[in-house]
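Q: Give me the fold of what follows.
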Amino acid sequence: MTKHKIYTMSFASVYPHYITKAEKKGRTKAEVDEIIRWLTGYNQEELEAQLEKQTDFETFFAESPQLNPSRTLIKGVICGVRVEDIEEPTMQEIRYLDKLIDELAKGKAMEKILRE
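A: Below you'll find the predicted structure:
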C-alpha cells in the first residue's frame, strides 16, 4: 500500500497555512506554536529546527518528544471523518493537529483547546 501524500509533505510547507488560518480569525502564530508544542512535546527551539529541516509529516510526528496523552480527548469531524475513529496512527496525529487549529480559528479558548 502506498503512503498517503501528506506523510511525505514537509511540515514546514503546511505550517504557514495553519498560521494564516488562525490569523484570519484574529489568533496568533504564538497560539499555533503553543498548540503544536502541546500536542507533540517539542519545545520552541525543536519546533523551529524541524521547520528548518523541512521534516516530512511522518518524521515530524515519529520524532515528537512526547505526544500529549490528553490528545485522545480530541473529538469531532475533520474532512468528513471523525478523528477518534481514524485507525492509522500517523494520520490520526495529523488530523488531531488539524482539529486543534480549526478550534483555534473558531475562537475557542486556549484552555479548552489544550483540554485543560
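
Q: contacts, neighbours, all on C-alpha from now
A: Noted.

Q: my guess is Ile19 contacts Val32, does it?
A: Yes. Using CA atoms under 8 Å, Ile19 is in contact with Val32, at 6.4 Å.

Q: More neighbours: these two, which one.
A: Val32 (23 against 19; other CA atoms under 10 Å).

Q: who's in contact with that one?
A: Residues in contact with Val32 (CA atoms under 8 Å, 6 or more residues apart in numbering) are Tyr18, Ile19, Ala22, Ile101, Leu104.

Q: Please give the structure of this sequence too, so both can be compared:
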Amino acid sequence: MAKHRIYTTSFASVYPLYVAKAEKKGRTKAEVDRVITWLTGYGQKELEAQLEKQTDFESFFAEAPKINPSRALIKGVICDVRVEDIKEPTMREIRYLDKLIDELARGKTMDKILRRE
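A: The predicted structure is shown next:
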C-alpha cells in the first residue's frame, strides 16, 4: 500500500496554514510554535531549521528530539477519525498535531492543550 501523500509533504508548506488558523482565532505564531515544540521536543532554533530545510512530515517526526509522552492524553476526533484509534505511528503523530492546533484555534488554554491538568 502506498504511503499517504502527507508523509512526503513539506512541513514548511503546512506550517503557515497552522499559524493562519490560529491567528484567525486570535492566537499567535508563538503559541503555535509552543504547541509544536511541546509535542516534538524541538527547540525554537531546531524548529526553524526544519522549516528552512523543507523537511517532509515523515522526517520531521522521525527526527524529533523527544516526542512528548503526554501526547497519549490527546483524545478526540480529527478529520472524522479518533486520534487514539489511529494505528500507523507517523499518521497518529500528524493527527496529534492537527488536534492540538484545533484546540488552540478553539480557544482552549495552553495548560489544557499541553495536558497539564
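
Q: So the residue most central in space within structure 2: helix, strand or coil?
A: The centre of structure 2 sits closest to Leu97, judged by CA atoms, centre = their mean, with a distance of 2.4 Å. Secondary structure assignment for Leu97 of structure 2 (DSSP: H, G, I helix; E, B strand; the rest coil): helix.

Q: all helices for structure 1, in order.
A: 5-8, 11-24, 29-40, 44-52, 57-62, 89-105, 110-113 (DSSP state H).

Q: Save the ones you listed as CSV, and put in distance to Arg71 of structure 1 too.
A: Formatted as CSV, those follow (distance: least, CA to CA, whole Å):
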stretch, distance to Arg71 of structure 1
helix 5-8, 20
helix 11-24, 18
helix 29-40, 7
helix 44-52, 18
helix 57-62, 13
helix 89-105, 7
helix 110-113, 10
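
Q: Those helices: which one's closest to Asn68 of structure 1?
A: With CA to CA as the criterion, Asn68 of structure 1 lies closest to helix 29-40 of those, at 5.2 Å.

Q: mean deviation (superposed) between the closest one and structure 2, please.
A: Superposing on structure 2 and averaging over aligned pairs (mean CA distance after the TM-score superposition for structure 1), helix 29-40 of structure 1 comes out at 0.1 Å.

Q: Same question for that helix: list its buried residues.
A: Neighbour-count burial for helix 29-40 of structure 1, counted by 16 or more other CA atoms under 10 Å, picks out Lys29, Glu31, Val32, Asp33, Glu34, Ile35, Ile36, Arg37, Trp38, Leu39, Thr40.

Q: so how many other residues sit close to the nearest residue to Gly41 of structure 1 once chain neighbours are set aside?
A: Leaving aside its sequence neighbours, Gly41 of structure 1 sits nearest to Gln66 (CA to CA, 6 or more residues apart in numbering; 4.6 Å). For Gln66 of structure 1, the count of nearby residues is 14 (other CA under 10 Å).

Q: cool, and the one 5 residues further on?
A: Counted with other CA under 10 Å, the neighbours of Arg71 of structure 1 add up to 18.

Q: Now do the same contact list for the counterpart of it in structure 2.
A: In structure 2, the residue paired with Arg71 of structure 1 is Arg71, using TM-score structural alignment. Contacts for Arg71 of structure 2 (CA under 8 Å, 6+ apart) come out as Leu39, Tyr96, Arg115.
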